[in-house]
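[1] One predicted model, sequence on top.
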Amino acid sequence: MPAGSVAVVVTEEIGVPSWDLYELSIPCTVFGKPQPDLADPWYDLRLCGTGAGAGGSPTGGGLSLRTPYRLEDLVGADTVIVPSVPDVCVEEGAPLPRELIAALRRAAAAGARMVSLCTGAFALAEAGLLDGRRATAHWMHTAQLAGRYPKVRVDDSVLYVDEGDVLTSAGLTAGLDLCLHLVRRDLGAHIANQLARRMVVPAHRPGGQAQFIDLSVPARDDAGLSPVLDWARAHLDRPLTVEDLARRAAMSPRTLYRRLHAATGTTPLRWLLGQRLARAQSLLESTDLPIEKVGELSGLGTANNLRHHFLRHIGVSPGDYRRAFPARPPRAAP
């Protein structure tokens, strides 16, 4: 017996470029390339198209894919993986193919381990396979996932979620984290680590998706609050209070609380903390300032306090975050 049969869904027939080459390549690379010195036989990979027959499925990048298997071949696979679904299904609510949803339900009922990468979670949720479960997707789409499927307990802070027979990952490279986790579950840590070395990636990344979320801009600003929020962002190194913001906005603390909550969905103190964390992230990415100075300039105080908030809200230490984002040569802070 192979290490397991893996069926990967390739969505077609939406009328738009419908599959992401990067996320599709991840399970193909992990499960489709034999590794005889690690496990022989390796996994048995099937690409299953949702269109009629085995026709070409466009990527939108000048390529097309002809799949040798169809949706009925999902049933009987040990693991079913759904990579990203078309953007139009996520952002505009266009329906996913009914045949796909029915096939996912049949595969799950037959005992398959169900896996989604990025927005593939929308397909599992539509099939009812995430009801009552914790799940994730790319952080840019988790709010839509939670709003559309309220029975799903969406967690936007993690790289992947393992619920036993149903697993979901965040977007893009987080799909690789999850696929390596599947190998670790199936064949053990040693084989997963060796495979990760061959792919020149860490076998396990520290932290979660929270370190990649853009905290710098609130979702919605009340036009009347914009001046005071801009002022607060410019003075994050000060020990600001709700009373300071209310005084600057010429309103009572209660009114400020109500309007800020309506505009951003959070409280004044949590908004301030989010802005301080965003400032600290920016300083860690773009300067070589000591951690103590980053804490001071962001208003988070001592290095220990900065570390506490980073571990709690970002999921990694400030040092690990800086090593993960060496995006540009260091420069002095303004």
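    Noted; the coordinates are in hand.

[2] hey, let's count contacts and neighbours off CA atoms from now on
    Will do.

[3] For the protein, which segments are assigned as strands?
    All strands of the chain, identified by DSSP state E, fall at 5-10, 44-49, 56-58, 64-66, 69-70, 79-82, 113-117, 134-135, 153-154, 160-162, 166-169.

[4] Residue 106 contacts residue 75, correct?
    Yes - counting by C-alpha atoms under 8 Å, a contact exists between residue 106 and residue 75, whose distance comes to 6.4 Å.

[5] then this one, side by side with the first:
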Amino acid sequence: MSAPPHRVAVLALPGVVPFELAIPSRIFGGAVTAEDQKLYEVVTCTIDGQPVRTAEDYSITVQHDASVLATADTVVIPPTRLLHDIVNTDGLLDDDVLRALKHLRPSTRLLAICTGAFVLAAAGLLDGRPAATHWAEAEEFQQLFPAVQVDPMVLYIDDGDVMTSAGVAAGIDLCLHVIRQDHGSAVASSVARACVVPPRRDGGQAQYVRRPIPPGQDGGTAATRAWAAEQLGRPLSLVELAAHARMSVRTFTRRFRAETGVSPGTWLAMQRLDYARQLLEDTDLTVDQIADRTGLGSGTNLRQQLRETAGVSPTTYRRTFRTSEPRTSMQG
């Protein structure tokens, strides 16, 4: 008998933003096995089980109250436009919401989309942890919750059992990341294709923060990133990347970080490791062969990096996320 699907509960607070509210159902609901069995069951609740007014001109009716949180493996908190009615200026959480969150089990994985992170922080669930939220709200977030390590530039942060994201579409990125962690890149990519979104976006929020562009600097690094992604099997120096972009190293580095939120070196390392995961899932190549093909150098380096990021060895990762028909080689 197959295991029951992982249960995801979404808490719709008064003033909930409809787009973000729908993200977990759409993304997790699209994840299925090769036999078309759902991998997640998504349920939506309000504090008292009654209809709740959204941020738009309509209300939603749900089938559950907050007691369903006690049955969930993962709980998602979407943002609300009535945030300041729920979290006051002293960073204290509304009593009704606090009582609702008491249904959470200690083992429950928590996800907050956008300003949903304020709710988790006000409940004391982010103290001492790194967290993301919408870049426009990051300063207020940090002032209200100095015990939280706020990063205003990333799309999402995975801190194990607690994950937070930036605004709107970053919630999609976070949910796809969770599927990738739970079931591998193939399942996450299948969901992304069905939703017509990229399986993984480059960089962070830096590219979306409103700032003036200096005169004469309207060129970007996207073309060079696309080119570099096809060259992962060989060393790529910063000088070579800058030359491809037809920029000085200093200008290229500045523009690259502004567009992606990370340095060229960090971005390359992420791309190499993602490619290595794909090869572990889809091929029978040895660890050393994969390390060579992805530009990671040695099997030892691949093992170390995968253990640091995923907490497992390449053998365990391959066994967990192996696709049904591995190939012996791939173009790349």
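    Perfect, thanks for sending it. What you see is a predicted model, and the numbers here were worked out from it, not measured in a lab.

[6] Just give the TM-score of the two.
    Here the superposed chains carry a TM-score of 0.64, computed using TM-score structural alignment, normalised by the length of structure 2; 237 aligned residues with a C-alpha RMSD of 3.0 Å.

[7] More neighbours: residue 106 and residue 75 of structure 1, which one.
    When neighbours are counted by other C-alpha atoms under 10 Å, residue 106 of structure 1 and residue 75 differ, and residue 75 comes out ahead with 20 against 17.

[8] any chance of the strands of structure 1 in TSV, with distance to residue 323 of structure 1 and mean neighbour count too?
    Supplementary listing: the strands of structure 1 in TSV, determined by distance: least, C-alpha to C-alpha, whole Å; neighbours: other C-alpha atoms under 10 Å:
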stretch	distance to residue 323 of structure 1	mean neighbour count
strand 5-10	34	26
strand 44-49	35	22
strand 56-58	37	20
strand 64-66	38	16
strand 69-70	43	20
strand 79-82	31	25
strand 113-117	26	26
strand 134-135	28	23
strand 153-154	28	19
strand 160-162	21	22
strand 166-169	23	27
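
[9] and these as JSON lines, adding distance to residue 259 of structure 1?
    Formatted as JSON lines, the entries for these read as follows, by distance: least, C-alpha to C-alpha, whole Å:
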{"stretch": "strand 5-10", "distance to residue 259 of structure 1": "45"}
{"stretch": "strand 44-49", "distance to residue 259 of structure 1": "49"}
{"stretch": "strand 56-58", "distance to residue 259 of structure 1": "46"}
{"stretch": "strand 64-66", "distance to residue 259 of structure 1": "50"}
{"stretch": "strand 69-70", "distance to residue 259 of structure 1": "52"}
{"stretch": "strand 79-82", "distance to residue 259 of structure 1": "41"}
{"stretch": "strand 113-117", "distance to residue 259 of structure 1": "37"}
{"stretch": "strand 134-135", "distance to residue 259 of structure 1": "31"}
{"stretch": "strand 153-154", "distance to residue 259 of structure 1": "26"}
{"stretch": "strand 160-162", "distance to residue 259 of structure 1": "35"}
{"stretch": "strand 166-169", "distance to residue 259 of structure 1": "35"}
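
[10] among these, which is nearest residue 308 of structure 1?
    Ranking those by proximity to residue 308 of structure 1 (C-alpha to C-alpha) places strand 160-162 first, at 22.9 Å.

[11] The closest one vs structure 2 - mean distance after superposition?
    Between strand 160-162 of structure 1 and the corresponding residues of structure 2, superposition yields a mean separation of 0.1 Å, by mean C-alpha distance after the TM-score superposition for structure 1.

[12] what helices or strands is that strand leaning on?
    Strand 160-162 of structure 1 is packed against strand 134-135, strand 166-169, helix 174-187, with contacts defined by 3 or more C-alpha pairs under 8 Å, 6 or more residues apart in numbering; DSSP states H and E.

[13] With respect to residue 307 of structure 1, which of the strands of structure 1 lies nearest?
    Closest among the strands of structure 1, using C-alpha to C-alpha: strand 160-162, at 23.3 Å.

[14] how far out from the middle of the chain is the closest one?
    For strand 160-162 of structure 1, the separation from the chain centroid amounts to 10 Å (computed by C-alpha atoms, centre = their mean, to the nearest Å).

[15] Please say which position in structure 2 residue 28 of structure 1 maps to.
    Under the alignment defined by TM-score structural alignment, residue 28 of structure 1 corresponds to residue 25 in structure 2.

[16] Next up, the contacts around the closest residue to its match other than its chain neighbours.
    Spatial nearest neighbour of residue 25 of structure 2, excluding adjacent residues (C-alpha to C-alpha, 6 or more residues apart in numbering): residue 42 at 5.8 Å. Neighbour list for residue 42 of structure 2: 7, 8, 9, 10, 24, 25, 28, 29 [criterion: C-alpha atoms under 8 Å, 6 or more residues apart in numbering].

[17] same thing with residue 82 of structure 2?
    Residues counted as contacts of residue 82 of structure 2 (C-alpha under 8 Å, 6+ apart) are 14, 15, 16, 55.

[18] Cross-check the contact I'm expecting between residue 137 of structure 1 and residue 124.
    No - applying C-alpha under 8 Å, one finds residue 137 of structure 1 not in contact with residue 124, separated by 11.2 Å.

[19] residue boundaries of the helices in structure 2?
    If DSSP state H is used as the criterion, the helices of structure 2 fall at 18-28, 83-86, 95-101, 116-122, 138-144, 170-183, 185-195, 222-229, 238-245, 249-260, 264-282, 287-293, 299-310, 314-321.

[20] Please state the offset of the fifth one from the chain centre?
    This points to helix 138-144 of structure 2. Remark: helix 138-144 of structure 2 is offset 21 Å from the chain centroid, using C-alpha atoms, centre = their mean.

[21] same thing with the last one?
    Here the centre of helix 314-321 of structure 2 is set off from its chain's centre by 21 Å, with C-alpha atoms, centre = their mean.

[22] helices or strands up against it?
    Under the contact definition 3+ C-alpha pairs under 8 Å, 6+ apart, helix 314-321 of structure 2 sits against helix 264-282, helix 299-310.

[23] buried stuff in the first one?
    Of the residues in helix 264-282 of structure 2, 264, 267-269, 271-282 count as buried by neighbour count, 16 or more other C-alpha atoms under 10 Å.

[24] so how far is residue 214 of structure 2 from the residue nearest to residue 32 of structure 2 when sequence neighbours are not counted?
    The shortest distance from residue 32 of structure 2 to any residue other than its chain neighbours is 4.4 Å, reached at residue 38 (C-alpha to C-alpha, 6+ apart). In this view, residue 38 of structure 2 and residue 214 of structure 2 are 49 Å apart by C-alpha to C-alpha, to the nearest Å.
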